[in-house]
Each structure stands twice: as structure tokens, then as C-alpha cells.
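In: please work out how this folds:
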Amino acid sequence: MNDCIFCKIIDGTIPSIKVYEDEHVYAFMDITPLAKGHTLLIPKQHVKDLFDMPSELAGHLYSVAPSIANAIKTAFNPKGLNTLNNNGAAAYQSVFHYHLHFIPRYEEDGLTLVWEPIKPEMAEVQQAATAIADALNA
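Out: Prediction:
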């Protein structure tokens, strides 16, 4: 895609600080990091989001993810690690090329992930599970 910042990173039009690359995926440092070691993992193929990603590409990307996470753990010894992916504008996706954030977490780093859970009845939870299972089996 001509106007995709991540496609431009992959083709070298925009510079990046690479940490990993193979035939299908590319990992690089986030230039607006939330913490030391914040890394992004993207497919080289332009895929808008997880909804559009072919399963074989997702399988490869997620097979690389533990190696990236463990490299961050070895390099920086964080106390934890968030992996984060946003799909669609309503989920705060801002770059419409799939990307998985690896955000190392440190004691008192000031980062918060705050949400207010809904409180459904168990019947509603069961209905949701049935709808998802039905969609998977369709």
C-alpha cells in the first residue's frame, strides 16, 4: 500500500530500528515507546487487521511472538509484558496495518490499562458463547 507507514518501513522508504526479520514478518522498535524495549511485530504482507489476516500468516506471526517476548525479557528484565493489538478504529487502531505491540512492564512504570467490566447474567455469557461457537462452525 502506497500510503501505509508500515509498508514504507518494510520497503525501506521510512527508516526503522530492526530487531528481527524473516520472509513473512518484521519486528522493530516503536519510535513512540510506552516503555524501554517497546517493540512492534508486523506482517510484511499488508493486512489491515486481525480480521483480515490469513490464518497461515497469523500462525507464523504468533509463532515468532514468544521469541520476541523472550528476547525483551532477556535484554531488559521487565517484571511483566503486555502484548496488545487493536483492531478497528473503535478499538483505537491508528495504523491500519496489523501490528502487535510488546510493551515491557516495570515496577511503578506509570502505565495503566483501565476498563470497567460489564456485569452480564450467566445466561447472557452462555448466549455469547453459543453465538461465537455457531459462527466458528458455520
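In: C-alpha from now on. contacts and neighbour counts both.
Out: OK.
In: the most centrally placed residue in the chain and residue 42: what is the separation?
Out: The centroid of the chain falls nearest to residue 100 when counting by Cα atoms, centre = their mean (1.7 Å). When distances are taken as Cα to Cα, to the nearest Å, residue 100 and residue 42 turn out to be 7 Å apart.
In: next up, for comparison:
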Amino acid sequence: MECVFCHIVRGEAAAHLVYEDRAVVAFLDARPLFEGHVLVVPREHLPTLTDLPPQLLGPYYAVVRRLAGAVQTAMGAEGSFVAANNRVSQSVPHFHTHVVPRRRKDGLRGFFWPRGRYPDAARAAEVARRVREVVSADGAG
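Out: Coordinates of the predicted model:
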């Protein structure tokens, strides 16, 4: 399957670019939540966040941070929403981060899905323990 983001990165598909450097490209989302909605992508085809090499994390998120401020200022927004899906709900299988300008009462309510609570502190502690074990096992913790 051809990756539309790879085509944009290579200049083979039209997009409204807002930023590019050796590692990262950012462009307007063709179907924005609001005007100014930007997608930030690594130049290299990497399907998910976990495929992003450690040496690219800092430079990549430095661009995301810079664009969060730029989008907010350029659009006269009160803030921004920054998010990335990892496989589930990822419409293009090329890792990307959404930077969306936000205003109070703009119609978006927190996350886009219902939120809940843990049934009790014991269940929360169990979930935290499971995540800590995996983080410790992979050397990140």
C-alpha cells in the first residue's frame, strides 16, 4: 500500500507545508478539526511511536512543541490539543502527531471518548504494577 504521507514528504503529493527539516515535515491536515490543524510526521516511514528511534524522539517532539505554540499564535487560539494515535484509529499508518488549535467552548470535550474511573484503589495499583513491570523489563525505567 502506498503511504500518502510518504508521498507528501517526497513532494509527490500536494500539501500545505508549514515546516520541514532533515527529519520532520509538518503540513495542514486535509480534513481539519479546526482551521490550523497541523500534522507532524517523521520523514522516514515509521508506522507507530514505538518505531520512532530514540535519537529522533527529541528532535521530533521539539518540532511538535514549536508547532503547538506557532499554531496557537497564528490562529489566535487560547490553547492547543496535541495527540497521536498508535495503530488504533490511526487513519494513515505513518506515525503522526496532530496539533489542533483550541478555544473554550469550541465543541470538543476533553478526549473524544467517554472516560471512567478505576473500580477501586486495588485495581489501579494492579494496573500500575503491570505497566511498571514492562517498563522495567524493557530498560526504560
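In: run through the residues that contact residue 76 of the first structure.
Out: By Cα atoms under 8 Å, 6 or more residues apart in numbering, the contact list for residue 76 of the first structure reads 36-37.
In: and the gap between the residue nearest to the centre of the first structure and residue 91 of the first structure?
Out: From residue 100 of the first structure across to residue 91 of the first structure, the span is 14 Å (Cα to Cα).
In: returning to what we had before: and the residue nearest to the centre of the first structure, what does it touch?
Out: By Cα under 8 Å, 6+ apart, the contact list for residue 100 of the first structure reads 40-42, 83-85.
In: the second structure: which residue goes with that one?
Out: Correspondence of residue 100 of the first structure to the second structure, assessed by TM-score structural alignment: residue 97.
In: leaving out chain neighbours, which residue sits closest to residue 42 of the second structure?
Out: Taking Cα to Cα, 6 or more residues apart in numbering as the measure, residue 42 of the second structure lies nearest to residue 24, with 4.5 Å between them; neighbours along the chain are not counted.
In: if I read this right, the one you found contacts residue 41, doesn't it?
Out: Yes - in this structure residue 24 of the second structure lies within contact range of residue 41 using Cα atoms under 8 Å: 5.7 Å.
In: with neighbour numbers in mind, choose between these two.
Out: More crowded of residue 24 of the second structure and residue 41, by other Cα atoms under 10 Å: residue 41, with 26 against 19.
In: element containing the more buried one, please.
Out: Under the criterion of DSSP states H and E, residue 41 of the second structure resides in strand 38-42.
In: packing partners of the helix or strand following that strand?
Out: From strand 38-42 of the second structure onward toward the C-terminus, using DSSP H and E, the following helix or strand is helix 54-74. Helix 54-74 of the second structure sits against strand 38-42, strand 79-83, strand 97-102, with contacts defined as 3 or more Cα pairs under 8 Å, 6 or more residues apart in numbering; DSSP states H and E.
In: next, the mean deviation of helix 54-74 of the second structure compared to the first structure.
Out: Compared with the first structure after the fit, helix 54-74 of the second structure shows a mean deviation of 1.2 Å (mean Cα distance after the TM-score superposition for the first structure).
In: how far is that helix from where the chain is centred?
Out: Going by Cα atoms, centre = their mean, to the nearest Å, the spacing between the C-alpha centre of helix 54-74 of the second structure and its chain's C-alpha centre is 10 Å.
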